[in-house]
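Novice: The amino acid sequence is not available; the structure is as follows:
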């Protein structure tokens, strides 16, 4: 471990998607054996296993759930679509609370079919946050709005930069709505350092940084790029630079490794996790 980051390994969290080949019991056992104390979870496999059972399994393994992914998809223009999205997000908040995590990651949603109105879509996200923020806050959960790379703006997320995410989050109390700093999505933006400092605010309860996630940007990207996140150190992202910036902004929370790549999923999960820990030491700490 680099002496410049004492204790950083204790904050390492493994996102479930990095070792998608593992069942929840395998994830709990593998992380416990490797000394990794945090896990980021996804709703579909948790629901399949059972929310209460998953919470008990991870608690018994001594693991902390650092985030639940995902809520969001809040850009529907019709009343029925908006109502359905709000209901689903309330359920996601309840699941996060049951799992013992205070962080629900939100992906805003893309443009409705036939629409080119990015501004209108973002405003509908704000309208939904105004409803969901108090609901989440009452349950000890913060909504973590995640900006995605601009290539996803049309179909997945109309919030593309950390500045855009903060413009939305800052309309609401910091305890209700924060942002995700994800290296894969933000590495290209030459304003991101300034925006990370902005997100830190006055620190403590005023910080907007709700989650910090790591993956590398590798080329060539696969078609669609969704499953093309790289192992730490394999690509173009200065991961240590990001870690230093979020810490300078006052963030001391989990550092979650979230990589989607079929090549990792085809390998033994324990080997993947061991490699993550080694790369984390080398390229992040």
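Specialist: Received, thanks. Treat the numbers as computed from the prediction; the structure is a model and nothing was measured. Numbers count the residues shown, from 1 in each chain.

Novice: Please make it C-alpha for all contacts and neighbour counts, starting now.
Specialist: Will do.

Novice: As a check, name the ranges of all helices in the stretch 151-285 of the chain.
Specialist: 162-169, 183-186, 192-200, 239-248, 262-265, 269-283 (DSSP state H, counting those that start in this stretch).

Novice: can you give me the angle the first one makes with helix 192-200?
Specialist: Calculated by axes from the mean of the first three to the mean of the last three CA atoms, to 10 degrees, helix 162-169 forms an angle of 20 degrees with helix 192-200.

Novice: ok, structure two:
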């Protein structure tokens, strides 16, 4: 039961709140998807207190997977943890047509909700964004959450566009990874009926302060208990403790950013004893030097 933390929006039937890690996709040595281990990672975070899971986000390397692989990842995660927590599956693609395909497949696989990243590669104007999300929402009965990450998609949503999107019946919320706090604050203020999720580990505590009901945290993929403690401390009204834990998250985040892009999460999981495998090419994992430095950092933080 949420007490001190912001409450989910009234348009959100799932009442998404708390810690929702963007779970990883595990690959075998030949780069095929290891569905069993991918599902095991969802279990790993749920067993440590996560309030939901978000497969096929950025940490799930979704652009690297084909449609069949993505559908099977969702099915595996739903089977593993769908009876315990909400599964909100990433279904976004550059085209509306492909997004609708993945949305329909995720619904058929038993996902509870859908996360739809703003289409990427081609520029997207106000009318195109509205048309995209309307078509996706019309194709499913599930609640839809916008994934706003302009740094990766090249497309930023204006507050005016969000005003129009909020009128779509089953659009339930927004995961914001823009790191634009004034934009996020105004969006939350204008749309208390939507659920907002902080999408950066740099803004977990600040996100709660401006009205986010939860957090999609890469750090929580490795150390879910730290981020869960942060959320629960805040929810219990212990903001001092929540601030201290945000400070620890900053340190963990800095450590995980060593080496190649996104390599830190899987390397740190391996250091914790979870076989996370490699990233799919062209992404690469850490070399021995960076791995040793990361291990030293995490030991200094008392996490290993």
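Specialist: Nice, I can see it. Bear in mind the structure is a predicted one, so any value in this text is a computation, not a measurement.

Novice: Any idea what the TM-score is?
Specialist: Comparison of the two superposed chains (TM-score structural alignment, normalised by the length of the first structure) gives a TM-score of 0.58, and 212 aligned residues with a CA RMSD of 4.0 Å.

Novice: returning to that earlier point: can you tell me which of the helices of the stretch 151-285 of the first structure is most buried?
Specialist: helix 183-186 (a mean of 24; mean count of other CA atoms under 10 Å).

Novice: quick one, helices of the second structure?
Specialist: Remark: helices assigned in the second structure by DSSP state H are 35-47, 67-81, 96-109, 126-138, 150-153, 159-165, 181-190, 204-210, 219-222, 224-235, 239-256, 263-271, 288-300.

Novice: which of the residues in the fifth one are buried?
Specialist: Looking back up the chat, that one is helix 150-153 of the second structure. 150, 153 (16 or more other CA atoms under 10 Å).

Novice: what does the fourth one give?
Specialist: For helix 126-138 of the second structure, a neighbour-count test (16+ other CA under 10 Å) marks 129-130, 132-134, 136-137 as buried.

Novice: average offset between it and the first structure?
Specialist: On superposition with the first structure, the mean distance recorded for helix 126-138 of the second structure (mean CA distance after the TM-score superposition for the first structure) is 2.5 Å.

Novice: again, but for the third one
Specialist: Plainly put, helix 96-109 of the second structure ends up 2.2 Å away from its match in the first structure on average once the two are laid over each other (mean CA distance after the TM-score superposition for the first structure).

Novice: ok, so of the buried residues of helix 126-138 of the second structure, who is nearest residue 7 of the second structure?
Specialist: Taking CA to CA as the measure, residue 7 of the second structure lies nearest residue 137 of the buried residues of helix 126-138 of the second structure, at 23.4 Å.

Novice: how much space is there between that closest one and residue 108 of the second structure?
Specialist: Distance, residue 137 of the second structure to residue 108 of the second structure, using CA to CA, to the nearest Å: 15 Å.

Novice: With residue 148 of the second structure instead?
Specialist: Plainly put, residue 148 of the second structure is 25 Å away from residue 108 of the second structure if you go by CA to CA.

Novice: out of these two, which sits in the more crowded spot?
Specialist: residue 148 (23 against 13; other CA atoms under 10 Å).

Novice: The nearest residue to that one once chain neighbours are set aside: how many residues sit nearby?
Specialist: Spatially, and ignoring its direct neighbours in sequence, residue 148 of the second structure is nearest to residue 176 (4.9 Å; CA to CA, 6 or more residues apart in numbering). As a burial measure, residue 176 of the second structure scores 24 neighbours (other CA under 10 Å).

Novice: Help me confirm that residue 176 of the second structure comes into contact with residue 198.
Specialist: Yes. With contact defined as CA atoms under 8 Å, residue 176 of the second structure counts as touching residue 198 (5.6 Å).

Novice: surely residue 135 of the second structure meets residue 96?
Specialist: Yes. Between residue 135 of the second structure and residue 96 there is a contact under CA under 8 Å: 7.4 Å.
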